[in-house]
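# 3D, please:
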Amino acid sequence: MTAGRQALGRFGEDRAARWYVERGYRVLERNWRCAEGELDLIVTDGTDLVVCEVKTRSTDSFGTGFEAITPRKQQRVRRLAAQYLREGPGWAGPVRFDAVSVVAGKVEVIQGAF
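So this is what the prediction gives:
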């Protein structure tokens, strides 16, 4: 991955994290990694654990970030979230999966997307 694409992805994740914090969520993890892959953002509102898949685009010329969160990607995120829960904080509450699209700096969130 090029440095420019990495910077764009980091920008989108920063914007997404800020969106959640502004709404009262607490960021637990950013770019959580294990041998099988990475979760972009994990936040909580104190009740729900929210696993966020963030896709960033500089323009919507080739579609929104939502279009890149395919069923296969969703399945991977679910599998990684299960791994996080096995290794992690001992979460016993509900888990939600959100899709976040950041296009030209504008954040859109679909809560409970998958």
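
# make it CA atoms for all contacts and neighbour counts henceforth
OK.

# where is the longest helix in this protein?
helix 3-22 (DSSP state H).

# quick one: residue 111 and residue 95 touch, right?
No - assessed by C-alpha atoms under 8 Å, residue 111 is found out of contact with residue 95, at 11.3 Å.

# between those two, who's got more neighbours?
Taking other C-alpha atoms under 10 Å, residue 111 and residue 95 do not tie; residue 95 has more neighbours (17 against 14).

# give the burial count for the closest residue to the more buried one other than its chain neighbours, as a bare number.
Of all residues not flanking residue 95 in the chain, residue 49 sits nearest, at 4.8 Å (C-alpha to C-alpha, 6 or more residues apart in numbering). When neighbours are counted by other C-alpha under 10 Å, residue 49 registers 21.

# the one 3 residues further on too?
Using other C-alpha under 10 Å as the criterion, residue 52 is surrounded by 27 other residues.

# now for the helix or strand where residue 108 lies, which elements pack on it?
Assessed by DSSP states H and E, residue 108 sits inside strand 106-110. The contact analysis (3 or more C-alpha pairs under 8 Å, 6 or more residues apart in numbering; DSSP states H and E) places strand 106-110 against helix 3-22, strand 95-103.

# let's see this one next to it:
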Amino acid sequence: MAQKDVLGRQGEQFAAEHLERSGYSIVDRNWRCRQGEIDIVALRDGVLVFVEVKTRSGIGYGLPSEAVSVSKLQRLRRLAGAWCAEHEPRIRAMRLDVIGIVVKHGQDIRLDHLEGVS
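Purely as a prediction, here's the structure:
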């Protein structure tokens, strides 16, 4: 497995643990369809949250969350619709979140959770 894939999986695990500590239930992880992948689907207080996780080993190219473009958010909305069509959840509301994580060797992890990004 490539180093960036290992870093990405580590970041997704940190994100899932953060969400659980914050009162979310993890509903699905790494859900795939022909249109792409949703990193995490979580639920809290009747709100279904589709989470894009971006992990970096530094901020030389900007914060991880800055890598989520408008076109990426549009794709996430389509993926969220596909997930709902397959699972038919009973929910009050939905939203898209981004969790950006910086993991620098020998330093504390930086995690930024941006709620309702679209």
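
# now the longest helix of the first structure against strand 95-103, angle please.
Angle, helix 3-22 of the first structure to strand 95-103, by axes from the mean of the first three to the mean of the last three C-alpha atoms, to 10 degrees: 120 degrees.

# what comes up buried for helix 3-22 of the first structure?
8, 9, 10, 12, 13, 15, 16, 17, 18, 20 (16 or more other C-alpha atoms under 10 Å).

# the second one and residue 56 touch, don't they?
Yes - between residue 9 of the first structure and residue 56 a contact is recorded at 5.8 Å, counting by C-alpha under 8 Å.

# where in the second structure does the strand holding residue 108 of the first structure align, residue-wise?
Using TM-score structural alignment, strand 106-110 of the first structure lines up with residues 110-114 of the second structure.

# that stretch vs the first structure, mean deviation?
Superposing on the first structure and averaging over aligned pairs (mean C-alpha distance after the TM-score superposition for the first structure), stretch 110-114 of the second structure comes out at 0.8 Å.

# quick one: buried residues of that stretch?
111, 112, 113.

# any idea how far that stretch is from the middle of the chain?
Counting by C-alpha atoms, centre = their mean, to the nearest Å, stretch 110-114 of the second structure is centred 11 Å from the centre of its parent chain.

# over to stretch 105-114 of the first structure?
The answer for stretch 105-114 of the first structure is 9 Å, by C-alpha atoms, centre = their mean.

# need the distance between the two termini of it.
23 Å (C-alpha to C-alpha, to the nearest Å).

# again, but for stretch 84-98 of the second structure
19 Å.

# distance check, the residue sitting furthest away from the middle of the first structure against residue 103 of the first structure.
Of all residues in the first structure, residue 61 has its C-alpha farthest from the mean position, at 21.9 Å, by C-alpha atoms, centre = their mean. Residue 61 of the first structure is 10 Å from residue 103 of the first structure, where distance means C-alpha to C-alpha.

# then residue 56 of the first structure?
6 Å.

# which one's more surrounded, the two?
When neighbours are counted by other C-alpha under 10 Å, residue 56 of the first structure and residue 103 differ, and residue 56 comes out ahead with 27 against 19.
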